[in-house]
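Novice: Curious how this folds, go ahead:
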Amino acid sequence: MSKRDELIGKYADEIRSKIGQEPDMDLLRKVTIGCGPSIYNRDSATVATSQPKEMETVKNNFLIRKLGLSDGPKLDDAIDKAAETYGKSNATKYRAVFYYLLVKHFGKENVYA
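Specialist: Next comes the predicted model:
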């Protein structure tokens, strides 16, 4: 099993245990691949939801550039909702899982089709 496949399995377990949902494995795989090499670096593999600069990066680089959404309060609301869903007290929020939640929230699965 490749390192990426191991990580995808770990992310699926996170979705099941911390979010209480059964993941769409095909979408999770595509979102994880879309994260590129960041998933292998301890620092960039996670999202620091308590850091406003990090949340701006998620908004600009992922929601606006990757998903093609228009800037506005709905993006900030979605980021807050994803953080809440993942668990605000959960210190380790994996980037691929966080992005997966945002893709599902906005119904943008077609970006990964």
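Novice: CA atoms for contacts and neighbours, from now on please.
Specialist: Noted.
Novice: and stretch 63-71, how far apart are its ends?
Specialist: 8 Å (Cα to Cα, to the nearest Å).
Novice: what residues does that stretch touch?
Specialist: Leu75, Leu102, Val103, Lys108, Val111 (Cα atoms under 8 Å, 6 or more residues apart in numbering).
Novice: To compare against the first, here's the next sequence to fold:
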Amino acid sequence: MSALETVRKYAPDADEAVVAAMEKTYRLALTHADARLVSYSDDEELKTVRESFVKGKLGVTDSDESIDAAIQEVGKKISGQKPRLAVYYLLAEKYGKLGVFKS
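Specialist: A predicted model of the protein is given here:
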């Protein structure tokens, strides 16, 4: 399944150009099987999503508690394994930050 197909399972109107840009940005990480998924059972991983992606990449300045709640909310939308690009797309969409990935 392509990255776009994966993301569109959870965001049917996902912007193809944004998904392609995300895929390019995170290409190196996505080459590792364990990095393709976000482990919601690993607190350190969720902290990394919060600090590196939501705060770092998206520039969100909300409280850690608020961001953690958003990460959990996104996780509930995705049953089973949590594909990293889908999680990242849904978080960027939630915060109105898809433009970060537009040229």
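Novice: Report the TM-score for the pair.
Specialist: After superposition, the two chains reach a TM-score (TM-score structural alignment, normalised by the length of structure 2) of 0.86; 101 aligned residues with a Cα RMSD of 1.6 Å.
Novice: before we move on, back to that, what subset of the contacts of stretch 63-71 of structure 1 is buried?
Specialist: Leu75, Leu102, Val103, Lys108 (16 or more other Cα atoms under 10 Å).
Novice: how about the longest helix seen in structure 1: buried residues?
Specialist: Ordering each helix of structure 1 by length in residues (DSSP state H) puts helix 73-86 first. For helix 73-86 of structure 1, burial by neighbour count (16+ other Cα under 10 Å) applies to Leu75, Asp76, Ala78, Ile79, Lys81, Ala82, Ala83, Tyr86.
Novice: Is the spatially most central residue of structure 2 part of a helix or strand, or is it coil?
Specialist: With distances taken as Cα atoms, centre = their mean, the residue of structure 2 nearest its centroid is Tyr88 (1.0 Å). Of the three states, Tyr88 of structure 2 takes helix under DSSP: H, G, I helix; E, B strand; the rest coil.
Novice: got the residue ranges for the helices in structure 2?
Specialist: Taking DSSP H, the helices of structure 2 run over residues 3-8, 16-25, 27-30, 43-48, 64-77, 84-94.
Novice: ok, back up a step: dump the buried residues of helix 73-86 of structure 1 into JSON lines; add distance to Ala48 of structure 1 as well.
Specialist: What follows is the buried residues of helix 73-86 of structure 1, written out as JSON lines (distance: Cα to Cα, whole Å):
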{"residue": "Leu75", "distance to Ala48 of structure 1": "17"}
{"residue": "Asp76", "distance to Ala48 of structure 1": "15"}
{"residue": "Ala78", "distance to Ala48 of structure 1": "15"}
{"residue": "Ile79", "distance to Ala48 of structure 1": "12"}
{"residue": "Lys81", "distance to Ala48 of structure 1": "14"}
{"residue": "Ala82", "distance to Ala48 of structure 1": "12"}
{"residue": "Ala83", "distance to Ala48 of structure 1": "10"}
{"residue": "Tyr86", "distance to Ala48 of structure 1": "12"}
